[in-house]
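**Q** Have a look at this prediction, sequence included:
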Amino acid sequence: MLSFLLDDANFWFSCALGIVIALFILEMAGMFFGVSLLGLVDDQAALDADTDTSSGFTEFGSWLALDRLPLLVWLVLLLTTFGSAGLTFNFLSLTLLDTYFARWLITLLAVIAGLFFTARFGSFIARLLPKQESSATTADELVGTVGHITVGVARQNSPAEGKFIDAHGQPHYLLVEPFEPYEQFSQGEKILLIQKRDYRWLASRYSDL
């Protein structure tokens, strides 16, 4: 089995599944350190996108469920279906014909199958997820939003993960650190977003009083 997976004919398919495994390991490690890779990638993609309404999702992207799933979930689904389809096609050709089909043909079939099953499984998974508003949230709109530290302790140059709810009721998991030097936020503390800087946010302590 290992020799089959490492065969040159299966290089791209094994790589796709390897990336999925690596993302899973990173997500588990991130949760241990108080960072959700799933939330961060999805929010970063949404907040960093500088597109106007005319360049929104195409019908093809909508058919692929790209507008209904978190970006990382969709990517994992695509890589999994592409890799699995390619390995399946090569296994069948090797079993039935004792040889591999042309690499370009198998890759093309795997891409088509990957897109098809991503669309089907993606639509099914999207129906299981909580409904969200279709309006995108920009970084400017999150300024002034109140949230709390979910895991870890936030210090300057050592951000922790915080959870925030935007005006549309959508949750955002962001890396935050104190705006003031020598200040720190512990798990559960309420904080106020002040400014986005690179991959993280600067925040101040929030008081209900």
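**A** Good, I have the coordinates.

**Q** contacts, neighbours, all on C-alpha from now
**A** OK.

**Q** So which other helices or strands are in contact with the host helix or strand of residue 95?
**A** Per DSSP states H and E, residue 95 falls inside helix 71-97. Counting contacts by 3 or more Cα pairs under 8 Å, 6 or more residues apart in numbering; DSSP states H and E, helix 71-97 is packed against helix 11-32, helix 37-48, helix 103-128.

**Q** take a look at this one as well, against the first:
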Amino acid sequence: MLQGFADAPALYFYPLLAGLLLGVFQIVVFFAGSLSFGDSIADLLDGTSIGELFDWLNLGRVPISIIGMLLLVTFGAVGILLSDTLPLIPDWAYAFAAAPAAIGVTKVLGNGIARLIPQDESYAVSRGDLVGRTGVVTLGPLDDGHPGNVRVRDTHGDLHTIRARPADAGTVIEKGAEVVVVSGGDAPGRVFLVMPFGAES
């Protein structure tokens, strides 16, 4: 079996291997304590199309190492499976199926992991501690429909991506706008309520 993986196309074998190594890294981080590199990556991606994709994939609610692991392992595994099943097709062609599969699996599993991980345990703060903190809308606009994402730093400087909607019905808050958290995410689905910064009065 190991020989079969070693003979797999490099385009899929190395992402699979990298994903497994990320999984080991996440275990080490779990026992050694949190590292800040995830915040640096989030800041680097902020405002970019890739940043929007990672926000959609629950960056901030799920550790970036887990998101990366899911993406890489799924991409590699699907590519290897397809190369074994359809050997007459060029290796690069499997990526057209492997990439969407990786994104879809990461989104579904990420949603489940985000529900299982207590956000206050992850960052050593309670949801109420984010009330009064300012943040920036990273996935929006925010309106009365589906919640968007807001990136907020707590009093310890740790970065959180929270699901939020406007506190006032009918309000629309555009992506990139600065907001202030006015409710501690006690609504169903842990949705926080926010207002445009400076509009509390």
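**A** Here it is on my side, so go on. Predicted model only: the values in this text are computed from it and were never measured.

**Q** will you turn the helices and strands packed on helix 71-97 of the first structure into CSV that also has distance to residue 58 of the first structure and mean neighbour count?
**A** CSV is the format used below for those (distance: least, Cα to Cα, whole Å; neighbours: other Cα atoms under 10 Å):
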stretch, distance to residue 58 of the first structure, mean neighbour count
helix 11-32, 25, 16
helix 37-48, 16, 17
helix 103-128, 14, 17
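
**Q** Please identify which of the ones you listed is closest to residue 197 of the first structure.
**A** Of all those, it is helix 37-48 that lies closest to residue 197 of the first structure, at 11.5 Å by Cα to Cα.

**Q** what inclination does that closest one have with respect to helix 11-32?
**A** If you take axes from the mean of the first three to the mean of the last three Cα atoms, to 10 degrees, helix 37-48 of the first structure sits at 100 degrees to helix 11-32.

**Q** Helix or strand next in line after helix 37-48 of the first structure, which one?
**A** Counting by DSSP H and E, the next helix or strand C-terminal to helix 37-48 of the first structure is helix 59-63.

**Q** list the buried ones in that following helix?
**A** For helix 59-63 of the first structure, a neighbour-count test (16 or more other Cα atoms under 10 Å) marks residue 63 as buried.

**Q** what sits up against it?
**A** Applying Cα atoms under 8 Å, 6 or more residues apart in numbering, the contact partners of helix 59-63 of the first structure are 67, 68, 119.

**Q** one step back: need the helices and strands packed on helix 71-97 of the first structure in a markdown table with distance to residue 5 of the first structure, can you?
**A** Formatted as a markdown table, those follow (distance: least, Cα to Cα, whole Å):
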| stretch | distance to residue 5 of the first structure |
| --- | --- |
| helix 11-32 | 6 |
| helix 37-48 | 27 |
| helix 103-128 | 14 |
